[in-house]
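J.: predicted structure and sequence below. I'll ask about it afterward.
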Amino acid sequence: MTAPAATTVGLTSWRLPAEGAEEAVRHAARLGADGVQLDLGGPGRGPWADDPGTVEAVLRARAEAGVALLGLTANTLNDIGLTAPSRSADGTLARVVVVRLLDAAHAYGVPLVFLPSFRRSAIDTPDDFRRTARILAWAATEANARGLVLANENVLEPERAAHLVEKVGSPGFRLLLDPYNLCVAGRDPVRWVAAVGPYLADQIHLKDGHLRAEGSAALGTGDGRLDDVLAAVAAYGPAPRALVLENDYRDGDTALPLRDLAWARARAARPTPSPAPSHRTEAAV
């Protein structure tokens, strides 16, 4: 079986030398990407993607450039904390941002919304886990009401990641895979995929690097085991709708993104094995 012809290779707006969503769409088009994931923006994160007139401008740019809008996230939640107590100021603000994110995603017509669990949203303690599961369950219900799929990006141990999905308890909830984030956190990304495969979102973040050095490495040249991970996804997860590059391209040099786009397109077109048998016992907690 071959990867679907519609498999998209995209970029993330927050890793491009672009100020705002419209500019990110046009920059992605200039690089030849098929699509782009956008960030909601906010303090220290760039212009809000739902500012007056912005949605219309981005949709116009999308139509003119022929670039798909793949998803929307709110990286500002890493500065606020999904793990904040629900009645605290930060907990209230997190919910306000999530509603704003979901409304913007509905306006943009994206197929996926994802919430990050890093920095102040990192899931480090049992309380963090309970609070994250609670807000994700609420957010999944809100996303479903808007016709959206909700995902969470985290670096939990695979059994804990599977347990999080079960605690959220929504058929419209997924896990967003980023193999290199897992490597940095000391996880085996291939084992992670094997354990949570049925729960994966059909978009995957791809970046690479060297664990003992800073900076991006061209896809496939670092410690991210990306080929092994993509083989595991083909065996255990849904066929990827999009491979989304998250290497850091903010310096404006086009050599790395063009190379990475070619690398990802080659993998998107590679023959894949038949799905593996169910592994529910691995994912059980």
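T.: That came in fine, so what should we check first? Residues are numbered from 1 along each chain as shown.

J.: only C-alpha atoms from now on, for both contacts and neighbour counts.
T.: OK.

J.: all strands of the stretch 151-285 of the chain, in order?
T.: 173-177, 200-206, 242-245 (DSSP state E, counting those that start in this stretch).

J.: would JSON lines of these with distance to S121 and mean neighbour count be doable?
T.: Below are the strands of the stretch 151-285 of the chain laid out as JSON lines (distance: least, CA to CA, whole Å; neighbours: other CA atoms under 10 Å):
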{"stretch": "strand 173-177", "distance to S121": "15", "mean neighbour count": "26"}
{"stretch": "strand 200-206", "distance to S121": "19", "mean neighbour count": "23"}
{"stretch": "strand 242-245", "distance to S121": "22", "mean neighbour count": "24"}
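
J.: adding distance to L93, write these out as JSON lines.
T.: Putting the strands of the stretch 151-285 of the chain into JSON lines (distance: least, CA to CA, whole Å) gives the following:
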{"stretch": "strand 173-177", "distance to L93": "22"}
{"stretch": "strand 200-206", "distance to L93": "26"}
{"stretch": "strand 242-245", "distance to L93": "29"}
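
J.: packing partners for the helix or strand containing D128?
T.: Per DSSP states H and E, D128 falls inside helix 126-145. Helices and strands touching helix 126-145, by 3 or more CA pairs under 8 Å, 6 or more residues apart in numbering; DSSP states H and E, are helix 89-108, strand 149-153, helix 158-168.

J.: what's the helix or strand following the first one packed up against?
T.: Spelled out, it's helix 89-108. The C-terminal neighbour of helix 89-108 among helices and strands, as given by DSSP H and E, is strand 112-116. Here strand 112-116 touches strand 68-73, helix 77-80, helix 89-108, strand 149-153, going by 3+ CA pairs under 8 Å, 6+ apart.

J.: so which of those comes closest to D260?
T.: strand 68-73 (18.0 Å; CA to CA).

J.: how about residues contacting that closest one?
T.: 10, 34-40, 62, 101, 105, 108-116, 242 (CA atoms under 8 Å, 6 or more residues apart in numbering).

J.: the structure to be compared is supplied as follows:
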Amino acid sequence: MLLAPCIEWQFADHPDLADRIRAASRAGFTAAEFHLWRDKDLPRIAAALAETGMTLTGICVDPRRSIVDPAERAGMVAAVRESIAATAALGRPPLILASGFRVEGMSEADHFANAVAALKEAAALAEEAGVMLLLEPLNTRLFASMYLVSTSLGLDLVEAVGSPNLRLLYDVWHSACMGEDMAAVLAGRIHLVAHVQVADMDDRHEPGTGTLDWAEVMRTLASLGYAGGIGLEYLPTLPMAESLQLTRATLAV
């Protein structure tokens, strides 16, 4: 499987993100990912991508806006539109969306309906531009009132929107924090998952430093038929070369 380090947190001995892309390339990677883009030097990043042949597996829509709060919908759609335009020079990478927080007093049905309506608008922009949107469930450990903290609900939203340009980002660590059974929540719907991210329990470090059974995680992905990439979205505890060696050995890829 394609592995993509999260250069927001990794190769941090290089202050410049473009140099982190070069460092990831020297470490044998062909892809990487990072978080927000507005605080980054996009021309330098584009130059590093062109120089190395690296691709990006995900960048967050920036600024982050709610998909469930009608008062934020126009801002969310604008953020998607601006993110698509701004990242075109980076190869039109997938754009990651979180849900935003629950709206006090709003019913579950209205939360869902608002999310579907907002995501349909965003997906229409993505279809027009040929960009993939990745909807990411998070967890209540980090965000107590986040709306989308369930893989099953995220997949329900993707199905309800019905766009080929909206898929789920399944984060193993977020899912484990929510106590989900990975095989159960993904069964029959792995075709709706376009990207997977990994980190170990409990503290979001490299695979092999915590309590998750990574052999079982990788077997489950393979048995379900997942063929996408793996984003290494973890906070390293070891020097980068050792961290990556452990991660690759633990994931057996």
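T.: Perfect, I can see it now. Remember, it's a predicted structure, so these values are computed and weren't measured experimentally.

J.: on that earlier part again, return the most buried member of the helices and strands packed on helix 126-145 of the first structure.
T.: strand 149-153 (a mean of 24; mean count of other CA atoms under 10 Å).

J.: got the contact list for the residue nearest the centre of the first structure?
T.: Nearest to the geometric centre of the first structure sits L176, at 5.0 Å (CA atoms, centre = their mean). Counting by CA under 8 Å, 6+ apart, L176 of the first structure touches F114, A151, N152, E153, N154, L200, A201, Q203, I204, H205.

J.: what does it align to in the second structure?
T.: Counting by TM-score structural alignment, L176 of the first structure corresponds to L169 in the second structure.

J.: now L59 of the first structure
T.: Using TM-score structural alignment, the partner of L59 of the first structure in the second structure is A46.

J.: doesn't its match belong to a helix?
T.: Yes. Applying DSSP: H, G, I helix; E, B strand; the rest coil, one finds A46 of the second structure inside a helix.

J.: pull the contacting residues for the closest residue to it other than its chain neighbours.
T.: Of all residues not flanking A46 of the second structure in the chain, L90 sits nearest, at 5.2 Å (CA to CA, 6 or more residues apart in numbering). Counting by CA under 8 Å, 6+ apart, L90 of the second structure touches L42, I45, A46, L49, T55, L56.

J.: and the residues you listed as JSON lines, adding neighbour count?
T.: Below are the contacts of L90 of the second structure laid out as JSON lines (neighbours: other CA atoms under 10 Å):
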{"residue": "L42", "neighbour count": "17"}
{"residue": "I45", "neighbour count": "20"}
{"residue": "A46", "neighbour count": "19"}
{"residue": "L49", "neighbour count": "23"}
{"residue": "T55", "neighbour count": "20"}
{"residue": "L56", "neighbour count": "20"}
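
J.: for H210 of the first structure, find the nearest of the helices and strands packed on helix 126-145 of the first structure.
T.: So among these, strand 149-153 is nearest, using CA to CA, at 20.9 Å.

J.: once aligned to the second structure, how far is that closest one on average?
T.: Taking mean CA distance after the TM-score superposition for the first structure, the mean distance separating strand 149-153 of the first structure from the aligned residues in the second structure is 1.3 Å.

J.: which residues in the second structure does that strand align to?
T.: Residues 132-136 of the second structure are where strand 149-153 of the first structure aligns, taking TM-score structural alignment as the criterion.

J.: and the closest residue to G229 of the second structure other than its chain neighbours, how close does it get to I230 of the second structure?
T.: Leaving aside its sequence neighbours, G229 of the second structure sits nearest to L2 (CA to CA, 6+ apart; 4.6 Å). Distance, L2 of the second structure to I230 of the second structure, by CA to CA, to the nearest Å: 6 Å.

J.: same check on V80 of the second structure?
T.: V80 of the second structure is 23 Å from I230 of the second structure, by CA to CA.

J.: returning to what we had before: hmm, which of the contacts of L90 of the second structure are common to the first structure?
T.: Here the contacts of L90 of the second structure are checked against the first structure with both residues aligned by TM-score structural alignment, their matches' CA atoms under 8 Å, and the contacts held in both are L42, A46, L56.

J.: tell me the residue in the second structure aligned with S117 of the first structure.
T.: In the second structure, S117 of the first structure lands on S99 (TM-score structural alignment).

J.: ok, H106 of the first structure next?
T.: H106 of the first structure maps onto A88 in the second structure, by TM-score structural alignment.

J.: now I204 of the first structure
T.: Under TM-score structural alignment, I204 of the first structure pairs with V196 in the second structure.

J.: tabulate the helices and strands packed on helix 126-145 of the first structure (CSV), appending distance to D248 of the first structure.
T.: Output for these, formatted as CSV (distance: least, CA to CA, whole Å):
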stretch, distance to D248 of the first structure
helix 89-108, 24
strand 149-153, 18
helix 158-168, 26
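
J.: closest one to P17 of the first structure among the ones you listed?
T.: helix 89-108 (21.6 Å).

J.: so who does the nearest residue to P198 of the first structure once chain neighbours are set aside touch?
T.: Distance criterion CA to CA, 6+ apart; nearest residue to P198 of the first structure, sequence neighbours excluded, is G237 at 5.2 Å. G237 of the first structure is in contact with V193, V196, G197, P198, Y199, L200, P275, counting by CA under 8 Å, 6+ apart.
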